[in-house]
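# Okay, predicted coordinates and the sequence, questions at the end:
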Amino acid sequence: MSDPILAGFHPDPSICRVGQDYYLACSSFEYFPGVPLFHSRDLAHWTQIGNALDRPSQLRLVPDGTSSGGVYAPTLRHHDGRFWLITTNVTRGEGNLLFTATDPAGPWSDPVRLPDVAGIDPDLAWDEDGACWCTYAGVGQVRIDPHTGQALGPPRRIWSGTPGAKAPEAPHLYRIGEYWYLLIAEGGTERGHCVSIARGTAPTGPFEPCPANPILTHRSTDHPIQNTGHADLVQAPDGAWWMVLLGVRARGGTPGWHVLGRETFLAPVTWADGWPVVGGIVPTTTGRPPPDVRDDFDADDLHPRWISLRHRPADDCNVTERPGWLTLRARAGTLDDLDVTFAGRRQQHPSCRIRTLIDTAEGRGGLAVRLDELHHYEIEATAAEVRALARIGPLRTVLATRPMPAGPAVLAIRVASTDTFRDVRSGPDTVSLGVEDRDGVFTALAELDGRYLSTEVAGGFTGRVVGVYAAAGTVRFDWFDYEPVEKHNVPGE
């Protein structure tokens, strides 16, 4: 099995290299802070160094930031001693935004707005004369002043992609040797996703398509990684070329369900007759997090892996009010609400255990697996009882209740990937909601089919996020533990 270099909901990768160092950015959609940033020296081991958009002045997602809205498809580049990040915030009135930094770990600037760039998925490239070209989904292009955001000419369509293929998007423009290469994704971001390329002698074209297009796709194959596309190229210090791309690991029966979101994978690239040839996705397990990732909330702030919904006011989410605890103060009543107080991290493994020690003396809250407002499971506690809840589309139900154990309680969720098929309708995994006693014995209140927290059921562009929330009053969490569980002989692996 070829594992991702960034597991879990890390879509739309964009990469650049400065000396021996690689930097990579991903989409973040409705979550705050936005645009996670990673560093590597070998393209296999990645460390999150921050989030580019970590201030309200950079990222406005309230009140109109719907799920699978927000921040789409960044492009990360290094030019003239500075890092440049351009992205689209599809929240009403925001549009395309450009940020800069001298250190990719931050701080990043407030945005330069690009009102004359109409499409999503913007890219930046500079020619030999210093002109900056912004290319975007469609595939359109306009010359801009990156310091002011002003367009320096009219926009124009420069390539339509493969005739008959839908959604030409995610363009990236490179000068390699004697040609300018225009890399795009097309075919839609579902099972038909693919990568195609064209070249020309100028950044504005005209562009000649590669005769071997698409240069990468897994459509209509039995490869365990599907939906491959939205790629970016980078050259290593030794001259070798590599491609980062997104893909999904669909599991279960027919049609297959992916629950972790679109993940980032790596593939080698060689060149033949002036065209890139993409090799097989690199088999690696080195991109996974450490076997156990525990947060004791002893630092001055949350680790950059922690994300919240649309914003994170310090009064409602902090680790300073009670040192060593995460304090959440409720803004809304349930995970059905857009403005619920929530803090979580991406689910990154098909099987895992998630646990937290909760204090509900002043409120009501719990532990959840979330895809969006209409699709989530949670184990929720008050001072009196614990209950298992599920929201699946228009249906919301209380599955089971039990008395709350005395004192702070350990809430737990266990996700087990499908080992054996009952029939072709078997789901991708089972999600168990429960509690643990003082001896660590798990008692499940409910076991649920995981397909209902999948993109194939819910729609959208994100993946599961597991975390804690406050539904009433003030709720505190002493620690949060995420533990991958390795399973073998899983169908499709």
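Everything's here; your move. Residues are numbered from 1 along each chain as shown.
# drop to CA atoms for contacts and neighbour counts, all remaining ones
OK.
# How much space separates Asp54 from Arg60?
10 Å (Cα to Cα, to the nearest Å).
# Which elements pack onto the helix or strand hosting Gln48?
Per DSSP states H and E: Gln48 is located in strand 47-53. Under the contact criterion of 3 or more Cα pairs under 8 Å, 6 or more residues apart in numbering; DSSP states H and E, strand 47-53 touches strand 34-40.
# List the contacts of the strand it packs on.
21-28, 46-54, 59, 71, 74, 104-105, 304 (Cα atoms under 8 Å, 6 or more residues apart in numbering).
# swap the cut-off to 6 Å and go again
Contacting residues not belonging to strand 34-40 are listed as 22-28, 46-53 [Cα atoms under 6 Å, 6 or more residues apart in numbering].
# rewinding a little: could you check how far the strand holding Gln48 is from the centre of its chain?
How far strand 47-53 lies from its chain's middle: 12 Å, per Cα atoms, centre = their mean, to the nearest Å.
# ok and it relative to strand 34-40, angle-wise?
Comparing the axes of strand 47-53 and strand 34-40 via axes from the mean of the first three to the mean of the last three Cα atoms, to 10 degrees yields an angle of 150 degrees.
# Next up, a structure to set beside the first:
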Amino acid sequence: MRNIIITRSFIFLNRKIKRLLLLLVTIFLCARMMGETIIPDSISNPIRTGFHPDPSICRVGEDYYLVTSSFTWFPGLPIYHSRDLTNWSLIGHALTNPKAIDFNGMTDNDGIWAPTLRYHNGTFYLITTAHGCGGNFYMTAKNPAGPWSDPVWLKDAPGIDPSLFFDEDGRCYYTGNRWDFKSTWPAQCAVWMQELDLQKRCLVGERKTLAYGHAANAKYAEGPHLYKIKDHYLLLMAEGGSDYNHAVTALTAKSLWGPYVPCTVNPVLTHRHLGKDYPVQSLGHADLVQTPTGDWYAVFLGKRIVEGGLVPLGRETFLCEVSFQNGEPIFNPGIGVIGNRLKRPPLPWTPVSKTDKQNDFESSALSPEWATMRIPEQPFHHFADGNLFLSLRPEMADSLVCPSMLLRRVHSHNFSATTTMSFSTRRVNEWAGLVLYRTAKGYYSLLKGKNEIRLTKVLLGKKTIIATLPWKEKSVILRLVAKGATLTFYAGLSNDMLYQVGEVQSVDAVSDNKVNRFNGTGVGIYATSNGKQSINKASYQWFEYKEEN
């Protein structure tokens, strides 16, 4: 009997050990699976969401660098880095010297246009247009993260959208567009080229027009880029304007100075033939890059449409594969159109750390995704005791100067932005709070004043007070929630007790229209004394930007 009991106990114990071992193995396998990186077969398009127009790209070894237009945002000319054309991180800005350019008086559609990024013999070159505030200039750096040189202004370079091409003999050539001539058809522009002497830092030699576009009635030929591919030169350009009719066209030549012959497959990229209801529109302004294995890819801008045909994010950076057929580029071969997914480039998968959703303002400096509108003449923010303080100044979001406003790019059609603020005033002209900003004539503000919280909408320059909420507390949590084409605003003392301020709003105020044209939308914090001097400040404990599914 005793032996039977011992045997049964041993069997029972053996079962417990087996279950325990099975549990440990399961835990180990789950942990291992969780630790393994899952590499996707396809990736999201666009690759740089939100305000990222006019992309330019170059490769150095296995590293890719990308820059986009920044208009009047400062610091300007954001530089991104990737090793797989999919995962990108912001590594710096080229335009950081506040004395280099003056954006005051410039509209939000002026400023830094259409940069080109190139690398040659150990030096990075970035050339761009300061539209309305200086013209065309280039900068240099040994490290794309910076520091960059001050601008080298090219006074004898008319037009916009400059680019640089280094030929096999090391000589550098400037290409750009111009329209200062007697045109033969409406919106005719010329793409021209001239040698750039980097030692003398000026244009030299003959200036020659290469093309007026791919056809005899081509409109707005701009954004030219020149490449040497095998034994031919390829001239890529944008046409049709940056809206619905935008397109990429290509011409080839056997020699550098031409003649350049339009490709038979033109336009090589466009969506204008798909109708205005297609969810991705206005493709254009492309730049090419070749991987170490010989594959070609293009980056280019496009717009994503939400309900009602609205474009709240502006122009974004897309990617597609490019092949060559009889020397002519084929964009997204076998497919032709651009969707919201594409096959992942066959490069080593290199994830990057994601930007923190919440800024607690514990450090003494802003994280690099934050920017001002235009360039502050004097600092208007500082950090203390884990808070960020904004000084109330006479400048307003409506004025074409630098207000006390800090913005970060909006990357999704579905997001929330929340901040906790402490602010009190006895003056009716002093306000501080949350802002969703596209231009001085297109934004929303949710601001706390003397005894109330006020939701204001500015659409096409017309300012309307949408709603007010009585509020006497010093502290408040402010939140906006975007869902596609709609916006909802909230205020309260805690995240669990928020009151809706006004009715659900449309994103039309920050979407593309006749004043919201070229740049993109930002969200952030804002304080103003509305034209009067003030010593008051608003204190922000934290700010959270969160994208929703």
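In hand now; what should we look at? Predicted, not measured: the structure shown is a model, and the values here were computed from it.
# one step back: of the contacts of strand 34-40 of the first structure, which count as buried by neighbour count?
22-28, 46, 48-53 (16 or more other Cα atoms under 10 Å).
# and the gap between whichever residue in the first structure pairs up with Val510 of the second structure and Leu371 of the first structure?
Aligning on TM-score structural alignment places Val510 of the second structure opposite Leu453 in the first structure. According to Cα to Cα, Leu453 of the first structure and Leu371 of the first structure sit 6 Å apart.
# about what we covered before: what range in the second structure does the helix or strand following the strand holding Gln48 of the first structure sit on?
Next in sequence after strand 47-53 of the first structure, counting helices and strands by DSSP H and E, comes strand 71-79. Using TM-score structural alignment, strand 71-79 of the first structure lines up with residues 112-120 of the second structure.
# Provide the contact partners of stretch 438-446 of the first structure at residue level.
400, 432-436.
# Could you single out the nearest of these to Glu362 of the first structure?
Within the contacts of stretch 438-446 of the first structure, the smallest distance to Glu362 of the first structure is 19.6 Å, found for Val435 (Cα to Cα).
# Secondary structure element holding the closest one?
strand 429-436.
# and the angle from the following helix or strand past that strand to strand 429-436?
Next helix or strand after strand 429-436 of the first structure toward the C-terminus (DSSP H and E): strand 442-449. Taking the same axes, to 10 degrees, one finds strand 442-449 of the first structure and strand 429-436 inclined to each other by 150 degrees.
# Just the strands from the stretch 251-400 of the second structure, written as ranges.
Along the stretch 251-400 of the second structure, the segments classed as strands by DSSP state E, counting those that start in this stretch run 261-262, 269-270, 280-290, 296-304, 315-325, 328-331, 341-343, 358-359, 371-373, 381-384, 387-391.
# which bit of the first structure covers the fifth one?
Per the alignment by TM-score structural alignment, strand 315-325 of the second structure matches residues 262-272 in the first structure.
# still on that earlier bit, the match of strand 71-79 of the first structure: average distance to aligned residues in the first structure?
Compared with the first structure after fitting, stretch 112-120 of the second structure deviates on average by 0.3 Å (mean Cα distance after the TM-score superposition for the first structure).
# which one in the first structure is furthest away from the centre?
Distance to the chain centre peaks in the first structure at Ala406, reaching 38.0 Å (criterion: Cα atoms, centre = their mean).
# Quick one: map it onto the second structure.
Ala406 of the first structure maps onto Glu473 of the second structure when the alignment is built from TM-score structural alignment.
# Now that match: which helix or strand?
Per DSSP H and E, there is no helix or strand for Glu473 of the second structure.
# so what's it up against?
Glu473 of the second structure touches nothing, counting by Cα under 6 Å, 6+ apart.
# Now check Pro98 of the second structure against the first structure: what is it aligned to?
Using TM-score structural alignment, the partner of Pro98 of the second structure in the first structure is Pro56.
# If you drop the residues flanking it in sequence, what lies closest to that match?
His311 (7.4 Å; Cα to Cα, 6 or more residues apart in numbering).
# Counterpart of the one you found over in the second structure?
Aligned partner of His311 of the first structure by TM-score structural alignment: Ile375.
# Give me the distance between its match and Thr72 of the second structure.
8 Å.
# who has more neighbours, these two?
Between Ile375 of the second structure and Thr72, counting by other Cα atoms under 10 Å, Thr72 is the more crowded of the two (29 against 25).
# Show me what the longest strand along the first structure packs onto, helices and strands only.
In the first structure, taking DSSP state E as the definition, the longest strand is strand 465-484. Strand 465-484 of the first structure is packed against strand 293-295, strand 326-329, strand 341-346, strand 352-359, strand 363-372, with contacts defined by 3 or more Cα pairs under 6 Å, 6 or more residues apart in numbering; DSSP states H and E.
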